[in-house]
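Student: Next one to model:
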Amino acid sequence: MALIYSLIFGGAIFMLTYHYMQRFLDWMRFQSLGTRDYIVEMCGKMFIETTPNRVLLYLVCASVGPFILCFLAFLPKVVPGLVLGTLLAMVGWKVPKPIVNYMYQARVEKFNLQMVDGLNLMANAMKSGLSVVQSLGIVVEQMPNPMSQEFNLVLSENKVGVSVEEAFDNLSRRIVCEDVEMFVTAVNILKETGGNLAETFDTIVYVIRERLKVENKIKSLTAQGYYQGMMLLSIPPMLGLYFNFSEPGFMDPMFNNPIGWAILTAVAILEIAGYFVINKVIQVDV
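Tutor: Sure thing, here's the model as predicted:
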């Protein structure tokens, strides 16, 4: 009878493992090579030349390096070094992704700020009788990066046979924001149906300028709350570092006792939750 129960239990475990194994493998691939592929894709959008192997090497160094340093720093205490080193290795593997996201968002914001001047140039050029492609050439010559890079790629794609509409669609996929989508949609629709592009560009410039005014005002109002929240979140780790250096034995129970580890884990979870709550409160869509 025990053998039958064992076979049934083993068969159930096998079926569950077989059913969820592919999902688990896909999740593992996304957490490992997915980060690499994402960074390579975002670097391509920012005109940063790199290769998957190079990005993978950087990710390995960013995770293995902190692990080794943390392990050596805690010697002869092996367990704290292994635990904290593993956490730092996981963080080191994931940190490049938000850094790349920050760089991409900074590029998008800079492009947004340049759209007012760039569209004014295009509107004036088209009022003087130039075509869309010719006005793009003027923007490429007179505007700095990233607008010059992006519009130059639009022109390059058009020269090799890509239609202007498709080239602008590619631009909207590289620079993901509402203003670029509005600009691309207006150009593509008016080129198909006909209309005054110069006046449309003037209208888009006015909308973007007013939206930026409102956005800057909201940022100035929410900045105080953000810095107050970051100050509060920094108090627990700063106190821990202070006691660790001023009274070296004062923090030992936190690392040598299961209750201490439980407290540290709870503090870390609350700190992370507090960070996301503060970010959620101060984020206002314009």
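Student: make it CA atoms for all contacts and neighbour counts henceforth
Tutor: Fine.
Student: From residue 79, how far off is residue 251?
Tutor: In this structure, residue 251 lies at 16 Å from residue 79, with CA to CA, to the nearest Å as the measure.
Student: typo on my end, it should be residue 234
Tutor: Residue 234 sits 26 Å away from residue 79, going by CA to CA.
Student: let's see this one next to it:
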Amino acid sequence: MTLSGAPLIFLTLLFFAVVLLAEGAFYYLRDVHGPKNRVNRRLEMLKSGAMAEEIQASLRRQAQKREKSLATSILDWLELKLNQAGMRLAPERLLMMMGMATLGIAVTVPILLGFVDMLDSLSSLLVVFAFAIGIGVVIPILVIDRKAMQRVKKFEEQFPIALDIFVRGLRAGHPVTGALDLLVEEMPDPIGSEFAMVVAEISYGYDLRDALANLARRVQTTDIQMFVVSVAIQSETGGNLADILDGLSRVIRDRASMVLKVRALASEGKMTGVVLSVLPLVTFLGVFAMQPDFFLDVVDDPWFMPGALGVFSLYSTGILLMRKLIDLKV
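Tutor: Okay, the predicted model is just below:
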């Protein structure tokens, strides 16, 4: 008996899925499970007499310079979201893990749900892969994006308090680095950890403006950009940095009050946009997981694929339009 068509494609995907899952387990142990023991690794390296530069390099993920293209734009966007979410996983590893998860789901779900014999056409395989991509790619990206938004929001809430602590340190006679150390000690995450990176970079030879510019690239909020610009201007023109940042703190608080009012007015539209964006995806994944023959019985109809592509196009267009309508800039 010879294999041909869809069964041969399925077995080929099964082979690659097993290989990629084994590699994924290795990367999980190295990039996800490993960072959980970073404090222990730091203590062990200190005990062994490692240099401070070696310890810092082992505990942080360095951003890579890439040539501009569609793929690198995706990697840059993922790196920004991972930085904002406080995750030290490399974007290349994240893409690899999502790809392995997608292949694993595409192979194991038909076996577990018992509809391998129904995968007798390219259209049915595409539907299975759409289901796998929804779970293996779309859901992780939505979770990371949500975590990044929550962390950035918390950063913005803490930033005026951090500025007050920094200003008090300057007025008490501390140098800028000493005031930053005071801020790191007094503030919890995410402010504390992000400014700890700034202090570490300054300790290893970075200029203050360069270290703050790196912070602005990692966080990318309007408040931190105003802070970095204020410090850069003061370092070039002179003046009382404490007074400058005290005025900036008042501006940020007034702006935060306005932002809260705008968020309250736009909250209904944003919630509607979230529901309308997530509900179709959740409905498709739920129906396919509980009753896959609902789609597979009609997948060979000549109008199925054009209709599915049309629905996906309208869905994508609707999400883009809703994001534009509810993305209010203050």
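Student: returning to that earlier point: which of residue 234 and residue 79 of structure 1 has more neighbours?
Tutor: Counting neighbours by other CA atoms under 10 Å for residue 234 of structure 1 and for residue 79 shows that residue 79 has the greater number, 14 against 11.
Student: So for the host helix or strand of that one, what gets flagged as buried?
Tutor: Remark: residue 79 of structure 1 resides in helix 78-94, with elements defined by DSSP states H and E. Using 16 or more other CA atoms under 10 Å as the test for burial, helix 78-94 of structure 1 gives 80, 81, 82, 84, 85, 86, 88, 89, 90, 92, 93, 94.
Student: Report the contact partners of the residue mapped onto residue 299 of structure 2 from structure 1.
Tutor: When structure 1 is aligned by TM-score structural alignment, residue 299 of structure 2 is paired with residue 255. Applying CA atoms under 8 Å, 6 or more residues apart in numbering to residue 255 of structure 1 gives the contacts 80, 261.
Student: And for the closest residue to residue 75 of structure 2 other than its chain neighbours, the neighbour number?
Tutor: Counting by CA to CA, 6 or more residues apart in numbering, residue 75 of structure 2 lies nearest to residue 91, which is 5.8 Å off, once chain neighbours are set aside. Neighbour count of residue 91 of structure 2, defined by other CA under 10 Å: 19.
Student: and residue 91 of structure 2, how far is that from residue 219 of structure 2?
Tutor: Between residue 91 of structure 2 and residue 219 of structure 2 the computed distance is 16 Å (CA to CA).
Student: Then residue 265 of structure 2?
Tutor: Using CA to CA, one gets 26 Å for the distance from residue 265 of structure 2 to residue 219 of structure 2.
Student: Those two: who's more crowded?
Tutor: Neighbour count, other CA under 10 Å: between residue 265 of structure 2 and residue 219, residue 219 has more, with 23 against 11.
Student: In structure 1, what residue corresponds to that one?
Tutor: Taking TM-score structural alignment for the superposition, residue 219 of structure 2 sits opposite residue 175 in structure 1.
Student: Which residues are in contact with its match?
Tutor: Each residue near residue 175 of structure 1 by CA under 8 Å, 6+ apart is listed here: 45, 108.
Student: any idea how far residue 148 of structure 1 is from it?
Tutor: With distances defined as CA to CA, the gap from residue 175 of structure 1 to residue 148 of structure 1 amounts to 13 Å.
Student: Which stretches in the stretch 51-200 of structure 2 count as strands?
Tutor: If you assign secondary structure with DSSP state E, counting those that start in this stretch, the stretch 51-200 of structure 2 ends up with no strands.
Student: Please enumerate the helices of it.
Tutor: In chain order, the stretch 51-200 of structure 2 shows helices spanning 52-59, 70-84, 91-113, 122-133, 139-171, 176-186, 191-203, with DSSP state H, counting those that start in this stretch as the criterion.
Student: For these, give me JSON lines that also has distance to residue 269 of structure 2.
Tutor: Output for the helices of the stretch 51-200 of structure 2, formatted as JSON lines (distance: least, CA to CA, whole Å):
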{"stretch": "helix 52-59", "distance to residue 269 of structure 2": "41"}
{"stretch": "helix 70-84", "distance to residue 269 of structure 2": "24"}
{"stretch": "helix 91-113", "distance to residue 269 of structure 2": "31"}
{"stretch": "helix 122-133", "distance to residue 269 of structure 2": "28"}
{"stretch": "helix 139-171", "distance to residue 269 of structure 2": "17"}
{"stretch": "helix 176-186", "distance to residue 269 of structure 2": "37"}
{"stretch": "helix 191-203", "distance to residue 269 of structure 2": "30"}
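Student: With residue 244 of structure 2 as the reference, name the closest of these.
Tutor: Taking CA to CA as the criterion, helix 139-171 is the member of these that comes nearest to residue 244 of structure 2, at 9.2 Å.
Student: Quick check: the closest one compared with structure 1, mean distance?
Tutor: The superposed helix 139-171 of structure 2 is, by mean CA distance after the TM-score superposition for structure 1, a mean 2.3 Å from where its aligned residues fall in structure 1.
Student: what comes up buried for that helix?
Tutor: Residues of helix 139-171 of structure 2 classed as buried: 139, 141, 144-145, 147-148, 151-152, 155-156, 158-170 (neighbour count, 16+ other CA under 10 Å).
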